[in-house]
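Enquirer: the following block contains a protein sequence and its predicted model.
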Amino acid sequence: MMSNLFSIFDPSTNLFNLSMNWVSTILGVMFIPYSFWLMPNRHYFMWNFILTKLHNEFKTLLKNNYFKGSTFIFISLFSFIMFNNFLGLFPYIFTSTSHLTLSLSISLPLWLSFMLYGWINNYQHMFSHMIPQGTPAILMPFMVLIETISNIIRPGTLAVRLTANMIAGHLLMTLLSSTSSNISFYMIMFLILIQVLLLILESAVAMIQSYVIAILSTLYSSEVN
């Protein structure tokens, strides 16, 4: 029995006194040779189509900041987050993206690199970005304060958005499944149907959240130049 509702997210799997939960984060490496050693199939063409569409979209968002290979950072970010989101939907697999440890480790270095690059190489643009065009002189100090705060909390909002969305769906599925031992057979059948629909919803959330994180990171990078 769970001592805490959030205990389903605790890293608790041990093998030879080693925590094996975070191994799920790097399982994607096992699937990389798949596209190189096997004949191209529908799965390969579909994934290649998605990456091409993302490349074109990120290239448009980056505008003047685009150079060869710059979109690969955000495509890799999208692929990594989506893989870990999907992996967490399988039974007995640890959801690493439901922890701020991982999501902050992704968003904070990205944000810091964008800010350092912008303030070192293009500080005039960074200063002008703090005051929207047409702002009255009396409101300028408040606008600078508001823009500074909104800029500082960006990595936190990126991390919390991903973590909260992953936790919410998993908690709802856990709460519904924990009631199955005290209900009738017909209610269990109805509960299974609800769980299947929730699983489809969580699959959509896994894709949408990885896309949102990648798009927002691209937009943040396009603002520094």
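Expert: Everything's here; your move. Numbers count the residues shown, from 1 in each chain.

Enquirer: CA only for contacts and neighbour counts going forward, please
Expert: Noted.

Enquirer: which strand or helix spans residue 59?
Expert: helix 42-62 (DSSP states H and E).

Enquirer: measure residue 189 to residue 183 for me?
Expert: 10 Å (Cα to Cα, to the nearest Å).

Enquirer: and if you look at residue 49?
Expert: Distance from residue 49 to residue 183, by Cα to Cα: 45 Å.

Enquirer: again, but for residue 164
Expert: 29 Å.

Enquirer: neighbour count for the two, which is higher?
Expert: Using other Cα atoms under 10 Å, the more surrounded residue of residue 164 and residue 183 is residue 164, with 14 against 10.

Enquirer: is it correct that the more buried one is in contact with residue 98?
Expert: Yes. In terms of Cα atoms under 8 Å, residue 164 counts as a neighbour of residue 98; the distance is 7.2 Å.

Enquirer: here's the one I want to compare it with:
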Amino acid sequence: MMANLFSIFEPSSSIFTLSLNWTSTLLGSLFIPYLYWVSPSRWSLLWSKIINTLHSEFKALLTPSHTGTTTLLIGLFSLIMFNNFLGLLPYVFTSSSHMVMTLSLSLPLWITLMLFGWINHTQHMFSHLVPQGTPFILMPFMVLIETISNIIRPGTLAVRLAANMIAGHLLLTLLGNTGASLSYSILMILIFSQILLLILESAVAIIQSYVFAVLSALYTSEIN
């Protein structure tokens, strides 16, 4: 039962051992190019409004020398959000529910920040290991705690996104599999609850992509 339940997350379509389901990761990019040649619509105006709002928020979080990073963060937000939403459609593989995908986004970003910070701002990075006002006796423990918390950052980013997407999909699958054995009246309640859950998952798709991008911006802001 458990193996069948988690099999919905396994890439199954393939040609010559090459998995085709991972191509869904790039499907979101198909929605963007037409904005450059189609006359402005409500969708394009809404997306432009979202991008401008995100740019203002990320710019407020980052130092003036890092404001160009907002383009990277907005692209990261867009990629994750498109994948989260596409995963809610039937028969579309949810790549953002896999650690391979989420860790591939968080780990290179974290490694780049660490290399840049320790090479160019070594003293500032050392000062982050010991918060101001820490008693002398507690300094070794604080260095250890801050080092561990820094090392697990890419893992927490990846696990948070993947776990939230998996949890919602599993719940939708579990409720959907019980529909065949229910009476008509209870089935109506199940369909209504599925619709509410789908709305919740749509909100989670946006929130998790926003949280991922904001936390990345906060980690970047620590590298002065």
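Expert: On my side now, so go ahead. In this text the structure is predicted, and so the values were computed from the model without any measurement.

Enquirer: can you map out the helices along structure 2?
Expert: For structure 2, helices defined by DSSP state H occupy the ranges 2-6, 42-61, 69-86, 99-120, 122-129, 139-151, 153-177, 184-221.

Enquirer: quick one: which of those is nearest residue 19 of structure 2?
Expert: Among the helices of structure 2, helix 99-120 comes nearest to residue 19 of structure 2, with 13.7 Å by Cα to Cα.

Enquirer: and that closest one, which residues are buried?
Expert: Across helix 99-120 of structure 2, burial judged by 16 or more other Cα atoms under 10 Å covers 99, 101-103, 105-107, 110, 113-114, 117.

Enquirer: then stretch 152-169 of structure 1?
Expert: 154-155, 158-160, 162-163, 165-167, 169.

Enquirer: got JSON lines for those residues, with distance to residue 140 of structure 1 too?
Expert: Below are the buried residues of stretch 152-169 of structure 1 laid out as JSON lines (distance: Cα to Cα, whole Å):
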{"residue": "154", "distance to residue 140 of structure 1": "21"}
{"residue": "155", "distance to residue 140 of structure 1": "25"}
{"residue": "158", "distance to residue 140 of structure 1": "27"}
{"residue": "159", "distance to residue 140 of structure 1": "30"}
{"residue": "160", "distance to residue 140 of structure 1": "30"}
{"residue": "162", "distance to residue 140 of structure 1": "33"}
{"residue": "163", "distance to residue 140 of structure 1": "34"}
{"residue": "165", "distance to residue 140 of structure 1": "35"}
{"residue": "166", "distance to residue 140 of structure 1": "38"}
{"residue": "167", "distance to residue 140 of structure 1": "39"}
{"residue": "169", "distance to residue 140 of structure 1": "42"}
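
Enquirer: run a quick neighbour tally on residue 22 of structure 2.
Expert: The burial count for residue 22 of structure 2: 18, using other Cα under 10 Å.

Enquirer: could you verify my assumption that it touches residue 95?
Expert: Yes. With contacts counted by Cα under 8 Å, residue 22 of structure 2 reaches residue 95, the gap being 6.4 Å.

Enquirer: any idea how far residue 64 of structure 2 is from residue 57 of structure 2?
Expert: 13 Å.

Enquirer: how much space between the equivalent of residue 193 of structure 2 over in structure 1 and residue 188 of structure 1?
Expert: Residue 193 of structure 2 maps onto residue 194 in structure 1, with residues paired by TM-score structural alignment. Distance, residue 194 of structure 1 to residue 188 of structure 1, using Cα to Cα: 10 Å.
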